[in-house]
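Visitor: Sharing a sequence plus its predicted fold:
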Amino acid sequence: MTLDVLHFIDNKGGNAEEIRESQRKRGLSVELVDEVIQMYTDWVKLDYDAANLSKQVNAVQKEIAAKKKAKENADELVAKKKELDAQVIAKRAESKEHEHKMRQKASTVGNLVGTGVPVSLTEDDNKTIRTWHPENKEVEKKSNILAHHEVMLRLDAIDLERGAKIAGHRGYFLTNDGIDLNQALISYGLTSCANAATRRSSLPS
C-alpha cells in the first residue's frame, strides 16, 4: 500500500518532512515530495475554479428563470450559460486528469522507512535483530544445497522476471506447482487453526 496524497500535505494532517527524510534514507529523490505537493496545490486550484464556474452557471440560470418569468428575451443569457457549461466540463476534465497524474506520481514514493531501520543503500549494513532455533539442538549449516528460490526456478514454480517488472526487485509470481504449494500451505494453516479451535478470519479478496 502506498502513501495517500494527504500524507504529503502538512495542513491536512500529513508530514512532508517525514517523507523527505524517508526518501533520503532510501537514497531516492527528495524533490519528488515537493513535486507531489505542488501538484496538489495546482489540483486544489483547478477544483476551486471548476466550483466557481458552476456557481456562475447557477447564477445565470436564475437570471434566465427570472427573464422567462417576466416574459423577456433571455437568448443572450442562454448562450452565456451554454458557454459556461462547456467551461465547467473542460475544467472538471482537466482537474480529473491532473488528479490522476498527481496520485500516480505520489504512488512512486515508497512507504515510510522505520526509525529503527539501518540507513544504507546496500544490504551490507543489515543488522541481526534476533535469531531462533530449537532448544537443545545445534543448527546444521549446509553449503551443498540450493536456495529456495533456485529450487522454485528449477521447478518452474516461480517467475522472477515478470514479478520484477511489476513490483520491482524481489517481486515474483507463483506459477504452476508454486500456486498449488501456496494453496496447500494455506489449507494446512486453516486446518491447523480449526483443529486448535482457533477462530479463523480472512481479508476479502
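Guide: Right, received. Where do you want to start?
Visitor: can we go C-alpha only for contacts and neighbour counts from here?
Guide: OK.
Visitor: Which residue ranges of this structure form strands?
Guide: Assigned by DSSP state E, the strands in the chain fall at 158-159, 173-174.
Visitor: how distant is the last one from the center of its chain?
Guide: Strand 173-174 has its average C-alpha position 21 Å from the chain's average C-alpha position, going by C-alpha atoms, centre = their mean, to the nearest Å.
Visitor: neighbours around residue 84, how many?
Guide: When neighbours are defined as other C-alpha atoms under 10 Å, residue 84 has 19 of them.
Visitor: and the residue lying closest to it once chain neighbours are set aside, what is it in contact with?
Guide: Excluding the flanking residues, the one nearest residue 84 by C-alpha to C-alpha, 6 or more residues apart in numbering is residue 57, at 6.2 Å. By C-alpha atoms under 8 Å, 6 or more residues apart in numbering, the contact set of residue 57 is 81, 84, 85.
Visitor: Mind putting these into JSON lines with distance to residue 183?
Guide: Converted to JSON lines, these look like this (distance: C-alpha to C-alpha, whole Å):
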{"residue": "81", "distance to residue 183": "60"}
{"residue": "84", "distance to residue 183": "57"}
{"residue": "85", "distance to residue 183": "54"}
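Visitor: What is the nearest of the residues you listed to residue 203?
Guide: Nearest to residue 203 out of the contacts of residue 57 is residue 85 (C-alpha to C-alpha; 43.9 Å).
Visitor: quick one: the helices in the chain?
Guide: Taking DSSP state H as the criterion, the chain carries its helices at 16-26, 31-69, 75-106, 148-154, 160-167, 177-195.
Visitor: Now render the ones you listed as TSV, adding distance to residue 116.
Guide: Below are those laid out as TSV (distance: least, C-alpha to C-alpha, whole Å):
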stretch	distance to residue 116
helix 16-26	12
helix 31-69	22
helix 75-106	24
helix 148-154	28
helix 160-167	24
helix 177-195	31
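Visitor: Show me what counts as buried in stretch 183-198.
Guide: Residues residue 190 are the ones in stretch 183-198 that count as buried (16 or more other C-alpha atoms under 10 Å).
Visitor: Put this next to the previous one:
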Amino acid sequence: MIDLRLLREDPDRVRASQRARGEDVALVDALLSADERRRSSGVRFDELRAEQKSLGKLIGQAAGDERAELLKKADQLKADVKAADAERDAADAETQELQLKLSNLVHPDVPVGGEEDFTTLETHGTIRDFTAEGFDPKDHLELGQLLGAIDVERGAKVSGSRFYFLTGVGALLELALVNAAMAQATAAGFTPMLTPALVRPQSMAGTGFLGQAAQDVYHLDKDDLYLVGTSEVALAAYHMDEILDADRLPLRYAGFSPCFRREAGSHGKDTRGIFRVHQFDKVEMFSYVTPEDSQEEHRRLLEWEKQWLTSLELPFRVIDVASGDLGSSAARKYDCEAWIPTQGKYRELTSTSDCTEYQSRRLQIRVREGKKVRPLATLNGTLCAVPRTIVAILENHQQADGSVRVPEVLRPYLGGREILEPVTK
C-alpha cells in the first residue's frame, strides 16, 4: 500500500499514477475523504476521552446536586465516547479497505499505455535463419514428442487442458535448468530457498495478488489457503511482521517452488504445447533493500536475468513494460523476452519488478536504522520459469534431424550430454 502522508501531500501524483495504469482515479478522492474522517474522528475521540477523564476527577470531588448533575453529564459523555469510538473504527476500516485497493505508484520513467506500448531497451543474440540452413523449424511440442520429452495428451487425460508430463530427457532438462539457475543465484550471493506452495490469505493479499490478479489464483476453500503463482509470495511473507536491522540488508533469496495459475483470461491463447500452463516450476529471485537502493537493485536483478539467458545462448530483448500492463504491486517492471522461431516473435521468459515499499507496508516488514524504523523495499525477478525456458531452448537449438543442441551451461547437469537425440522418427 502507498504512504497516506504522500497521498495527502501530493494527491495529483497518485491520480496520475492511477490514470497511467488505466485504473479508477476516483479511488484516490474516496481514500482522501476516508482518511480525513479517520483523522478527525480520532481527534474527536481523544478530546472526548480527555474530557471524560477530567469529569471523573470533578465527580470525585463533588457532592449533592452538583454531583448528580455531573453524573448525568458523565452518562451522556460515555455515550458520546462510545459513538466516537465506533465512528473512528469505521473510518479506519474504510481507509484500510480503500488503501488496499490502490495500486503502487508508477515510476515516472515507465512508458504510459497498454500491453503493446512497451519500450524496447536492448536486444541480445542472433536470430537464426533456418531457411539459410535448409530446413523449416519444428515447434517445441513436435520436438518434445520426437525427443520423448513432453506428453500433453496424457497430461490432459490425467488433469485436463494446459497440463503436461515432462518425460525422459524432458524431466532431466528441467532438473538441469533448476540446478544451473540455482548455481548462478548462489554464486551471486542469493540464499537458496525451497518455499511453501500453499499460503495464508494475509500472505497472498500482502503481496498484492488478491486484487487485479485474483482471477488467476487457486483457492482451497476448506482450508482457506491459496496456491501460489510464484514463490515471490512466500519469499515476501517470509519476514512478515518483522523489523530487520539495516546492517542485514540487502537480503537476497532464490526460491524454488511449483507455481499454479488459472490463466482465466487466456482462453484460446497458447493452447498448443507447454508455453502457457496451469502448473509449472520456477526459480525466483527476491530482494529486501532500503528504499534508496531499490532502483539500483532492480538493475542488478535485470543483469542477473540477462546473464542467465545469455548463458542459455538464447536471442532475447529487454523491454520496459508499459504502465497499463504492470501488476498492482510493481512501480516498474522489465521483461526479458526470448525469440520463439515458430511464432516469429519475442515472448516473455523472465521479468523483474521493483515493488518499492508497497508490499512491505502491507506485510508490516520494516528496517531499523539506529532509532528510526521505517518500511523497506522489496523486489522480485524470475530467473527460470521452466516450461517456457524449455520451449525457447528446444526451438532455438534444434537441428535438421530433430535433435537439439544442449547449451554448454547445462551440460554438466546432464551428464556431459551435448545433444538431445530423437527417440522416435
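Guide: Sure, I can see it. Being a predicted model, the structure only gives us computed values, none of them experimental.
Visitor: ok so, going back, can you redo the strands of the first structure as JSON lines, where the extra columns are mean neighbour count and distance to residue 138 of the first structure?
Guide: Output for those, formatted as JSON lines (neighbours: other C-alpha atoms under 10 Å; distance: least, C-alpha to C-alpha, whole Å):
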{"stretch": "strand 158-159", "mean neighbour count": "20", "distance to residue 138 of the first structure": "32"}
{"stretch": "strand 173-174", "mean neighbour count": "16", "distance to residue 138 of the first structure": "33"}
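Visitor: Can I get those strands in a markdown table including distance to residue 35 of the first structure?
Guide: Output for the strands of the first structure, formatted as a markdown table (distance: least, C-alpha to C-alpha, whole Å):
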| stretch | distance to residue 35 of the first structure |
| --- | --- |
| strand 158-159 | 35 |
| strand 173-174 | 33 |
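Visitor: which one of those lies closest to residue 53 of the first structure?
Guide: With respect to residue 53 of the first structure, and counting by C-alpha to C-alpha, the nearest of the strands of the first structure is strand 173-174 at 48.3 Å.
Visitor: so what secondary structure elements neighbour the closest one?
Guide: Helices and strands touching strand 173-174 of the first structure, by 3 or more C-alpha pairs under 8 Å, 6 or more residues apart in numbering; DSSP states H and E, are strand 158-159, helix 160-167.
Visitor: so which of the ones you listed gets nearest residue 77 of the first structure?
Guide: helix 160-167 (53.0 Å).
Visitor: what's in contact with that closest one?
Guide: Helix 160-167 of the first structure has contacts (C-alpha under 8 Å, 6+ apart) with 170, 171, 172, 173.
Visitor: which residues does the third one contact?
Guide: Right, the one you point to is residue 172 of the first structure. 158, 159, 160, 161, 162, 163, 164.
Visitor: switch to 6 Å and redo it
Guide: Contact partners of residue 172 of the first structure, counting by C-alpha atoms under 6 Å, 6 or more residues apart in numbering, are 159, 160, 163.
Visitor: Quickly note the distance from it to residue 162 of the first structure.
Guide: 7 Å (C-alpha to C-alpha, to the nearest Å).
Visitor: same thing with the last one?
Guide: Taken as C-alpha to C-alpha, the spacing of residue 173 of the first structure relative to residue 162 of the first structure amounts to 7 Å.
Visitor: what does the first one give?
Guide: Using C-alpha to C-alpha, one gets 11 Å for the distance from residue 170 of the first structure to residue 162 of the first structure.
Visitor: which of the two has more neighbours?
Guide: More crowded of residue 170 of the first structure and residue 162, by other C-alpha under 10 Å: residue 162, with 13 against 10.
Visitor: circling back: among the helices of the first structure, pick out the one with the most neighbours on average.
Guide: Mean neighbour count (mean count of other C-alpha atoms under 10 Å) peaks for helix 16-26 among the helices of the first structure, with a mean of 18.
Visitor: What is the equivalent residue in the second structure for residue 102 of the first structure?
Guide: The equivalent of residue 102 of the first structure in the second structure is residue 95 (alignment by TM-score structural alignment).
Visitor: dump the residue contacts of that match.
Guide: Per C-alpha under 6 Å, 6+ apart, neighbours of residue 95 of the second structure: 34, 35.
Visitor: per the alignment, the residue nearest to residue 84 of the first structure corresponds to what in the second structure?
Guide: So residue 57 of the first structure corresponds to residue 52, using TM-score structural alignment.
Visitor: ranges for the helices of the stretch 151-300 of the second structure?
Guide: Along the stretch 151-300 of the second structure, counting by DSSP state H, counting those that start in this stretch, helices occupy 152-159, 169-187, 201-206, 232-237, 294-311.
Visitor: corresponding residues in the first structure for the longest one?
Guide: This means helix 169-187 of the second structure. Counting by TM-score structural alignment, helix 169-187 of the second structure has no counterpart in the first structure.
Visitor: correct me, but residue 8 of the first structure touches residue 16?
Guide: Yes - the pair residue 8 of the first structure / residue 16 is scored as a contact, 4.7 Å apart, by C-alpha atoms under 6 Å.
Visitor: Any figure for the gap between the closest residue to residue 298 of the second structure other than its chain neighbours and residue 79 of the second structure?
Guide: Sequence neighbours aside, residue 354 is the residue nearest to residue 298 of the second structure in space, at 6.0 Å (criterion: C-alpha to C-alpha, 6+ apart). Applying C-alpha to C-alpha, the value for residue 354 of the second structure to residue 79 of the second structure is 48 Å.
Visitor: so who does the aligned residue in the first structure for residue 39 of the second structure touch?
Guide: Alignment note (TM-score structural alignment): residue 39 of the second structure maps to residue 44 of the first structure. Listed by C-alpha under 6 Å, 6+ apart, the contact set of residue 44 of the first structure is empty.
Visitor: same question, residue 37 of the second structure
Guide: Neighbour list for residue 37 of the second structure: residue 91 [criterion: C-alpha under 6 Å, 6+ apart].
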